[in-house]
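Participant: Structure for this input, please:
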Amino acid sequence: MGEGSAAKRLPTAIYLLTFLSAIGGFLFGYDTGVVSGAMLIIRDDFKLNTLWHELIVSATIGAAMLASLGAGAATDRYGRRLVILSASLVFLVGAVVMGAAPEKVTLLVGRIIVGIGIGLASMVVPVYLSEVSPVEIRGRVTVVNNIFITGGQLVSSIISGAFSEVPMGWRYMLGLAGIPALLQLIGSAMMPESPRWLISQGRDADAMQVLEKIRPKDADLKNEIDSIKAAMADDSRQGGLKEVLSSATVRQALLIGSLLQLFQQISGINTVMYYSASIITMAGITDKSLAIWLSAATSSMNFIGTFLGLWLVERLGRRSLTLGSLLGTTVSLFMMAITFQMAYINSPKVTFSNSVSSDCSADTCGVCTSKSSCGYCFMGDRNDIMNSTCVAVNKTSFDEMSMTGWCSNSTLLSDGNATFAYDWCPYTYAWLCIVGLALYLLCFSPGMGPMPWTINSEIYPGWARATCNSITTSINWGSNLLVSLTFLTLTEVLLKHGAYIDLCVFLKITVGLLLVHSRQHLRLQ
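Facilitator: Next comes the predicted model:
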């Protein structure tokens, strides 16, 4: 019988378990995507400055990093099922707190709670899926989690678009995450424990009962239990950090695994997902609802690209797919940098100087909006700007609609309808930035999205796997936190094109390091 026939004989329970477990990945993806659109509205409602914007976005990542560090010990002590159950409950509580938040501090607390749930789920769900899946379909089942992540990002973008024009719509965007969390909470209460964990606790009879439910009727369950015991006996030779670093081969593998996880995040993927709607508004799309819907359209590229990766990985190999993905993301980030650079160079003139504040003296819109305390008032459209000025604004308390009204009634401008631009400039070719954003996601998702996790699961010997994966997972979350916490500040200090050129430089360094080390030490195909 071939692999396809074996898969057809599998009981429905294994598909149900896969679905319920992978909801954890969906919740991770949903939160990653929904915060992008929600923050456009929250920023105005709560009068957030750049620091608070970054804190609210990044608090989830920091909490997830800390929670994932303790998740490994918790899953070994209490079992995989109980940790999944706990992650669902924590995420449900966090979603309720976020949706009901009356002010920014409560919202921050809700984001931290959600981060704890994500950290637990990101550690335990892949482990549980790999341990309950039959060997012949284990690879495909574990990849399901990645598909659920990108699917969650796409669904969240659609939800954000649907509620973008609803009063206080961000509450629905964030609060609706509680529905899949509740579904997983109910489902995980009925899920069986991992057979491997039961055997590790000396509960062979319980493990046999679980396997009888999730394996074909003709499966050799005794042989599978014996194989699990043999693998666990081999893994009992686990080494700590000292043993890992004392082995030259494992050190080289750990270097590549760490670089892959580090540069997956430094390449800017979660920055793009967290701030995609903000990036689109920076490009000159003034309508928030349109910006959120365009963010949803670009998110679909990430979802489609995941399936493209499934199709290409066995044809191109892990190494070629990863390096090709890196090259594509470098080109697309460079394209975005050039677009923002051209918008800055070709930004419209300031026709009236602002005598109220010398800090906002500027001759072009690009110079004006590069200052965090200034905004650009103009009349006309992006192709025909008649009058304009650069004005001071209190970024912690300004309201965009009131500033637009002030611009319209300003004596510096002719009476009529005016537009206020706080962090963008009118630019005819803003669509090029959106194309670059979509291209980036399409290039990232087949290779640099799943491959760091796949490669890290394959390149370590059994005795070093737990230690090395713990190190590389922490590096992933830590670098994710660093990038997301500093991105908006970088766009103010280095300007938008500078921030993207910075990411491109990191990517080129990565390509060079991987070209040298992966072929020489890991022989990745």
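Participant: can we go C-alpha only for contacts and neighbour counts from here?
Facilitator: Fine.
Participant: Next up, the contacts around the residue nearest to residue 338 when sequence neighbours are not counted.
Facilitator: In space, and not counting its chain neighbours, residue 338 is closest to residue 497: 6.6 Å by C-alpha to C-alpha, 6 or more residues apart in numbering. Contacts for residue 497 (C-alpha atoms under 8 Å, 6 or more residues apart in numbering) come out as 336-341, 491.
Participant: Just the element for residue 497, please.
Facilitator: helix 495-517 (DSSP states H and E).
Participant: residues of that helix that come out buried?
Facilitator: For helix 495-517, burial by neighbour count (16 or more other C-alpha atoms under 10 Å) applies to 495-504, 506-507, 510-511, 514, 517.
Participant: re earlier: would you turn the contacts of residue 497 into TSV with secondary structure?
Facilitator: Output for the contacts of residue 497, formatted as TSV (DSSP: H, G, I helix; E, B strand; the rest coil):
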residue	secondary structure
336	helix
337	helix
338	helix
339	helix
340	helix
341	helix
491	helix
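Participant: Following up with a second sequence; could you model it the same way so I can compare the two?
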Amino acid sequence: MGTMEIEGGNEKPKLNKYALACAIVASLINCIFGYDTGVLSGANIFVKDDLKLNESQIEILAGTLNLSALVGSAIAGRTSDMIGRRYTIVVASLIFLIGAILMGYSPNYAILMTGRCIAGVGVGFSLMIAPVYSTEISSSSHRGALSSLPEICISVGILTGYISNLAFSKLPLKLGWRMMFGIAAIPAIALVFAILQMPESPRWLAMQGRLKEAEEVLLLVSDTKEEAKSRFRDLKLAAGIDENCKEDVVIPSKKIASGAGVWKELFIRPTPTVRRIMLAAWGIHFFQHLTGIEAVVLYSPRIFKKAGVMGKQKLLLATVGVGVTKLLFILVATFNLDKFGRRRLMLTSVSGATTALIVLGFCLTVVDHAKKQLLWALCLSIISTYTFVAFFSIGLATVTWVYTAEIWPLRLRAQGASVGVAINRAMNATISMTFISIYEAITIGGAFFMFAGFATLAGVFFYFFMPETKGKALEEIEMLFTPEGSKAHQQKTEEVVV
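Facilitator: Just a heads-up that it's a prediction; the model follows:
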């Protein structure tokens, strides 16, 4: 049970260790997704040589993970409403296991693509369920930190994938890249057993009418007994149950228990409040990958090669720096989300990322037209790439998943979040499958100038459509998106210097 400490005369809740442990275990599923993303950046060099693939096939291989994630995200929301958040994570782990085994075995391109497609379905599940579970298990005082853990795990996975590229690159060609892909099966197996030790989300239990179980979980994951009682009262109301109900188990509305009717509420008859939430949640997902992060994560060896870095080992080593930078600055964001708030970090993030993209585009354009290697342009290209990743990580990477999981009402959260994941993966696939073609058409420098333009548009969108949610209970956040609530919030919102 969480305890309280006195700071400046005010009671400040300590982080509940049980809630932290639950959020960590749930978030580990995203380590496998991150690994599958990061490992391809180096593995595709060896896959191309071994299987004699062309550039188009490499682009398709890169984008397949995200296209398949559309399928996973389309069914993950309803699945989690039906079988629970915990067992949905188990399903995702098993899907990753099958995908890793097929990719590690792959005697040809067709089997490799099949394994990649199956792993992609797991991506759709993991990206939806990890933030939702972490959000629902967290108290409002630490929700930002715990809900950002899935993004930390993605970064850990990406960095591990880069390191795996280095480690297995010295093996024989036919074995090396297969080991890079296949080794992901090991954490997938371990995770299944770990997840079964976790409690179910108290909000899902309330939706099922299992009030006694929900209350017991809340007592474990809340900072105080008083907070547990307050959260229990709020989630009963959110689940359509009388707050004075003393029953251990009630028969919930079939519509609430199964998540039926959510699609109609989202797409056919949304209220003004739901429309505002949809615009904010799905808009953030739309813009996140238009800033070009996937081009950097997947194709950083190519970017550094264009800048003037030579040799496979040097390229892979420079790429490891991308992974290290991403992880470090996501940790920075995690420790500051509940201090500075979502909105301020997001606006700072997009401003810095835009500037870094402009500098990177300029350097790559200069290198492209130079007749000899320019050391200053090479160094500045690497620095601006790392700077872009750093600024992306403190807001766009972390806040996107925290914010879009917490602003949905309980009845819409899982399926609303799943649509957001589908949009996110569609944009991700668009960038990953077209980046090579884009930079061949408008030069690599031109491609990053294009991303800078998209990032500017993203900043404008975030400024006008993203109210602050820091410190708000999940059941209170919906009020920020009502016409009256948004006006009141706008009057109170402090000026953010960008």
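Participant: Any idea what the TM-score is?
Facilitator: After superposition, the two chains reach a TM-score (TM-score structural alignment, normalised by the length of structure 2) of 0.80; 446 aligned residues with a C-alpha RMSD of 3.1 Å.
Participant: what's the average distance of the helix holding residue 497 of structure 1 to structure 2?
Facilitator: Superposing on structure 2 and averaging over aligned pairs (mean C-alpha distance after the TM-score superposition for structure 1), helix 495-517 of structure 1 comes out at 2.4 Å.
Participant: Can you give the distance of that helix from its chain's centre?
Facilitator: 19 Å (C-alpha atoms, centre = their mean, to the nearest Å).
Participant: try stretch 117-128 of structure 1
Facilitator: 15 Å.
Participant: residues in contact with it?
Facilitator: For stretch 117-128 of structure 1, contacts defined as C-alpha under 8 Å, 6+ apart pick out 21-22, 24-25, 27-28, 63-68, 71-72, 75, 80-81, 83-84, 86-91, 142, 145, 194.
Participant: Find me the equivalent region of it in structure 2.
Facilitator: For stretch 117-128 of structure 1, the aligned range in structure 2 is residues 122-133, judged by TM-score structural alignment.
Participant: now do stretch 172-191 of structure 1
Facilitator: Going by TM-score structural alignment: stretch 172-191 of structure 1 matches residues 179-198.
Participant: Residue 167 of structure 2 maps to what in structure 1?
Facilitator: Checking TM-score structural alignment: residue 167 of structure 2 goes with residue 162.
Participant: And its match, how far from residue 156 of structure 1?
Facilitator: Going from residue 162 of structure 1 to residue 156 of structure 1 by C-alpha to C-alpha, to the nearest Å gives 10 Å.
Participant: These two: which has the busier surroundings?
Facilitator: residue 156 (30 against 16; other C-alpha atoms under 10 Å).
Participant: ok, the more buried one touching residue 28?
Facilitator: No. Counting by C-alpha atoms under 8 Å, residue 156 of structure 1 sits too far from residue 28 to count as a contact (10.6 Å).
Participant: Just the ones of the contacts of stretch 117-128 of structure 1 in helices?
Facilitator: Taking DSSP state H, the ones among the contacts of stretch 117-128 of structure 1 that sit in helices are 21-22, 24-25, 27-28, 63-68, 71-72, 75, 80-81, 83-84, 86-91, 142, 145.
Participant: Narrow these to those that are buried.
Facilitator: Looking at these with 16+ other C-alpha under 10 Å, the buried ones turn out to be 21-22, 24-25, 27-28, 63-68, 71-72, 75, 80-81, 83-84, 86-91, 142, 145.
Participant: so what's the residue lying closest to residue 453 of structure 1 once chain neighbours are set aside up against?
Facilitator: Once flanking residues are discounted, residue 453 of structure 1 sits nearest to residue 261: 7.9 Å by C-alpha to C-alpha, 6+ apart. Shown in contact with residue 261 of structure 1 (C-alpha under 8 Å, 6+ apart): 452-453, 472-473, 475-476.
Participant: Next one: the counterpart of residue 261 of structure 1 in structure 2 from residue 401 of structure 2, what distance?
Facilitator: Using TM-score structural alignment as the criterion, residue 261 of structure 1 maps onto residue 285 of structure 2. From residue 285 of structure 2 across to residue 401 of structure 2, the span is 9 Å (C-alpha to C-alpha).
Participant: How about residue 362 of structure 2?
Facilitator: 31 Å.
Participant: cool, and residue 80 of structure 2?
Facilitator: Counting by C-alpha to C-alpha, the gap from residue 80 of structure 2 to residue 401 of structure 2 is 17 Å.
Participant: check which helix or strand covers the residue lying farthest from the centre of structure 2.
Facilitator: Using C-alpha atoms, centre = their mean, the residue of structure 2 lying farthest from its centre is residue 371. It sits 41.0 Å away. Per DSSP H and E: residue 371 of structure 2 is located in neither a helix nor a strand.
Participant: same check, this time on residue 147 of structure 1
Facilitator: helix 138-162.
Participant: hmm, who's touching that helix?
Facilitator: 18, 22-34, 37-38, 125-126, 129-130, 133, 170, 173, 289-290, 292-293, 295-296, 299-300, 302-303, 306-307, 450.
Participant: Which of those residues fall within helices?
Facilitator: 18, 22-34, 37-38, 125-126, 129-130, 170, 173, 289-290, 292-293, 295-296, 299-300, 302-303, 306-307.
Participant: Can you say which of these are buried?
Facilitator: Here, 16+ other C-alpha under 10 Å leaves 18, 22-34, 37-38, 125-126, 129-130, 170, 173, 289-290, 292-293, 295-296, 299-300, 302-303, 306 buried among these.
Participant: And for residue 446 of structure 1, nearest residue in space, chain neighbours not counted?
Facilitator: residue 309 (3.7 Å).
Participant: Ignore what I typed, I meant residue 117 of structure 1.
Facilitator: residue 87 (4.4 Å).
Participant: what's the counterpart of that neighbour in structure 2?
Facilitator: Using TM-score structural alignment, residue 87 of structure 1 sits opposite residue 92 in structure 2.
Participant: what's the nearest residue to residue 382 of structure 2 if we skip its chain neighbours?
Facilitator: Looking at residue 382 of structure 2 with C-alpha to C-alpha, 6+ apart, the closest residue is residue 304, at 7.1 Å.
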